[in-house]
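Student: got a structure for you, letters missing:
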C-alpha cells in the first residue's frame, strides 16, 4: 500500500521515519508539504496503476483539513483510506469531505512512532469492512502497536498515550535530579536512571504476567528497600490521586481543544 503523508511537521516526519524503518520502500511513501524542505520520499507510485489502494495521512492543522482534501481530491480513488491525525476533526466531517467510496479514520499516534515503538489509537467510521480494518491496523502496527477505539474515546486516549511519554519523562527527570541527595553525581545519574527505565520497560513488554503489579510484587521484598520506597510513594494514596488528576485534567484539556478546533474548522 502506498502512503502519502500531507504535512511534514514533527508528527508527519515521525510517521515517515517509522514506516521507513519498518521497511516501507522509499518509492512507496512520500511526505508532501508546502515547505519544500520538509518533503521527502517519492510519490511516483501515484503515477503507476498498481490496482492497490493507498493511504493518505492528514498531518496538518485542523483548520487546513478541508482545503487539503479539496486540493488533493484527484488523488483519491475508491478503496483508498484517509486517516487524519488532526485534533477535533470528526469522522462525520471527514466523511462529508470525501467520496463515500473512500474509507476515513482518525489516528492518534505519539512521537515514539519514529522508533517503531508508538502507541496509536484508531477510530474508524461505521460500515467499514473487517478486511479493511485489518489492512489499516496492519499498516499502523508497523509504527508500534495500534488500538481500535470508539471516536468518543479519542480525548481519553490522547491523555493517556499522546501525553503519556511526557509523564514518564518527568518522573525520570525527578528521579535523576534527586540522585544528588544520595551522593550520585549528575553526570552519571541520568544514564543510571535511563537504563533502569529501559530495563523495566523491556521486562514489562516481555512478561506474560498480568500487568505491572505482579512485576512490582516480584521486585519488592518484604521489609526491603523497595518496599520502603514504595510506601513513601503511596503514602495516603497521594500518588494514585495525582495520577488520576493528571489524566482527568489532560483529557478535559483535550476535549476543550477538540471543541475549539471543531468550531474553527
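Tutor: Okay, I see it. Every value quoted in this text rests on a predicted model; they were computed, and no experiment measured them.
Student: going forward, measure contacts between C-alpha atoms and count neighbours the same way
Tutor: OK.
Student: who touches the closest residue to residue 211 other than its chain neighbours in this structure?
Tutor: In space, residue 211 comes closest to residue 204 once its chain neighbours are excluded; the distance is 7.5 Å by CA to CA, 6 or more residues apart in numbering. Contact analysis of residue 204 by CA atoms under 8 Å, 6 or more residues apart in numbering lists 211-212, 215.
Student: those residues in helices, which ones?
Tutor: Assignment to helices by DSSP state H places the following of the contacts of residue 204 there: 212, 215.
Student: reformat the contacts of residue 204 as a markdown table; add distance to residue 124 and neighbour count.
Tutor: Below are the contacts of residue 204 laid out as a markdown table (distance: CA to CA, whole Å; neighbours: other CA atoms under 10 Å):
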| residue | distance to residue 124 | neighbour count |
| --- | --- | --- |
| 211 | 28 | 11 |
| 212 | 30 | 15 |
| 215 | 34 | 15 |
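Student: mind putting the contacts of residue 204 into CSV with distance to residue 27?
Tutor: As requested, those are exported to CSV (distance: CA to CA, whole Å):
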residue, distance to residue 27
211, 40
212, 41
215, 44
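Student: quick one on the thing from earlier: tell me which element the residue nearest to residue 211 is part of?
Tutor: Residue 204 is part of helix 186-206 when elements are defined by DSSP states H and E.
Student: returning to that earlier point: relative to residue 141, how far out is the residue nearest to residue 211?
Tutor: 19 Å (CA to CA, to the nearest Å).
Student: and if you look at residue 158?
Tutor: In terms of CA to CA, residue 158 sits 18 Å off from residue 141.
Student: try residue 180
Tutor: 40 Å.
Student: looking at these two, which is more packed in?
Tutor: Using other CA atoms under 10 Å, the more surrounded residue of residue 180 and residue 141 is residue 141, with 19 against 12.
Student: roughly how far does the more buried one sit from residue 13?
Tutor: 17 Å.
Student: where do the helices sit along the stretch 151-265 of the chain?
Tutor: Using DSSP state H, counting those that start in this stretch, the helices of the stretch 151-265 of the chain run over 154-157, 164-177, 186-206, 212-219, 225-233, 238-264.
Student: buried set for the shortest one?
Tutor: Neighbour counts over helix 154-157 (16 or more other CA atoms under 10 Å) mark 154-157 as buried.
Student: comparison target, given below:
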C-alpha cells in the first residue's frame, strides 16, 4: 500500500483503551515498531498513558498526524466522530487508509465526513482485544482495496481474530461478539455461583469457571469441530454431564442466548438509524 521502501506508520486519532490495546498488539507482534506509532487526543492524560504503555509518540493534532501515518485509526467516541472527521479531512492524502473502530458509525457516514475518494474500513472490535483475545469484524468502504482489507486483518490478528463481513451484517456482529463478552461474564458468574452453592470457595469457583470457559472456547477454535460434537465427546450415557445438560435444556439456555443476540442486534439497528 505504501511501497516497500517506506516503513508503515500507524496513527490513532483518539488514544483511549482500545487504541492503546491495538497499538500494543501491533508492537508486541512485531508488525509495527513503537517508533512508527503516533497518536493524538484532546485529553492530555489519555495521550500520556498511550505513550507510556505503547512506546509511541504524540502528535499535536490530527492534521499533523495525517502527515506521518499511512493508516489512521479513528478511535474516538461516536459522538466525537463528526468533529474528528472534519479536522482530519483537509489533511488526508490519496495514499492513506482510514479505519474506524467507532460503534455505529457507518461507511456512508465515513464517506460523507472524509470524502468519497478516501479509502475506509469499518471495524467492530470487542473488549477482549485489551488482553489479546479480541473478536473483530470489518467491512470495506467503496474505495478500499483487497490489499487494504488484508492489511487490516493482519493488524487486527495481533489482538485476536478478524473476519470480513458485509456492512449489513455489522449490527449482528454487534449483537454477537460486540455484546457477547457480557453474556459470557454472566455465564462465568453463574457457574461460579453454582460451585459456591455446592461448597467451593468463591475464588476457587470463579477461577475454575473462567478457565473452563477459556479452555472450551480454545477447543472449538483449535480442533475446528462443531461445538455439538465436542459436547457429545464429554457426555457419557447416564453420567454427570448429561444430567447437567438436561437441566440447561429445561431452563432454555439456548433460546435465552439466542434471544440476547437478537435483542442486542435489534438495539444496534435502532442506534444506527437514529
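Tutor: Everything's here; your move. None of these values were measured; they are calculated from a predicted model.
Student: adding distance to residue 95 of structure 1, write the helices of the stretch 151-265 of structure 1 out as JSON lines.
Tutor: Converted to JSON lines, the helices of the stretch 151-265 of structure 1 look like this (distance: least, CA to CA, whole Å):
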{"stretch": "helix 154-157", "distance to residue 95 of structure 1": "17"}
{"stretch": "helix 164-177", "distance to residue 95 of structure 1": "30"}
{"stretch": "helix 186-206", "distance to residue 95 of structure 1": "37"}
{"stretch": "helix 212-219", "distance to residue 95 of structure 1": "40"}
{"stretch": "helix 225-233", "distance to residue 95 of structure 1": "47"}
{"stretch": "helix 238-264", "distance to residue 95 of structure 1": "15"}
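Student: what's the closest of those helices to residue 20 of structure 1?
Tutor: When these are compared by CA to CA, helix 164-177 sits nearest residue 20 of structure 1, at 22.3 Å.
Student: what range does that closest one cover in structure 2?
Tutor: Mapped onto structure 2 using TM-score structural alignment, helix 164-177 of structure 1 spans residues 180-193.
Student: stretch 128-145 of structure 1 now?
Tutor: Stretch 128-145 of structure 1 maps onto residues 144-161 of structure 2, going by TM-score structural alignment.
Student: what does that stretch contact?
Tutor: 1, 21-22, 25-26, 29, 31, 97, 119-121, 129-136, 140, 162-164.
Student: of these, buried ones?
Tutor: 21-22, 25-26, 97, 119-121, 129-130, 132, 134-136, 140, 162, 164.
Student: most distant residue from the centre of structure 1?
Tutor: Relative to the centre of structure 1, and counting by CA atoms, centre = their mean, the farthest-placed residue is residue 223 at 39.3 Å.
Student: so what corresponds to that residue in structure 2?
Tutor: Counting by TM-score structural alignment, residue 223 of structure 1 corresponds to residue 238 in structure 2.
Student: swap in residue 257 of structure 1?
Tutor: With TM-score structural alignment as the criterion, residue 257 of structure 1 lines up with residue 271 in structure 2.
Student: how close does residue 104 of structure 2 sit to residue 185 of structure 2?
Tutor: Counting by CA to CA, the gap from residue 104 of structure 2 to residue 185 of structure 2 is 23 Å.
Student: could you do residue 46 of structure 2 as well?
Tutor: With the distance defined as CA to CA, residue 46 of structure 2 ends up 27 Å from residue 185 of structure 2.
Student: how about the residue nearest the centre of structure 1, what does it touch?
Tutor: Taking CA atoms, centre = their mean as the criterion, residue 109 is the residue nearest the geometric centre of structure 1, at 1.7 Å. When contacts are counted by CA under 8 Å, 6+ apart, residue 109 of structure 1 touches 85, 118-121, 161-162.
Student: and the strands in the stretch 1-150 of structure 2?
Tutor: Ranges of strands within the stretch 1-150 of structure 2 are 10-13, 37-40, 57-58, 71-74, 97-100, 119-124, 134-140, based on DSSP state E, counting those that start in this stretch.
Student: wouldn't the match of residue 257 of structure 1 be in contact with residue 104 here?
Tutor: Yes. Proximity of residue 271 of structure 2 to residue 104 meets the contact threshold set by CA atoms under 8 Å, at 6.9 Å.
Student: which one of these two is surrounded by more residues?
Tutor: residue 104 (21 against 13).
Student: contact partners for that one?
Tutor: Listed by CA under 8 Å, 6+ apart, the contact set of residue 104 of structure 2 reads 78, 268, 271-272.
Student: list the ones among those that structure 1 also has?
Tutor: Shared with structure 1 under both residues aligned by TM-score structural alignment, their matches' CA atoms under 8 Å, the contacts from the contacts of residue 104 of structure 2 are 78, 271-272.
Student: on that earlier part again, from the chain's centroid, how far away is the match of helix 164-177 of structure 1?
Tutor: Relative to the centre of its chain, stretch 180-193 of structure 2 is centred 19 Å away, using CA atoms, centre = their mean, to the nearest Å.
Student: ok, now stretch 218-227 of structure 1?
Tutor: Worked out by CA atoms, centre = their mean, stretch 218-227 of structure 1 lies 34 Å from the chain centre.
Student: before we move on, what about stretch 8-26 of structure 1?
Tutor: Relative to its chain's centre, stretch 8-26 of structure 1 lies at 13 Å (CA atoms, centre = their mean).
Student: that's all I had, so thanks and see you.
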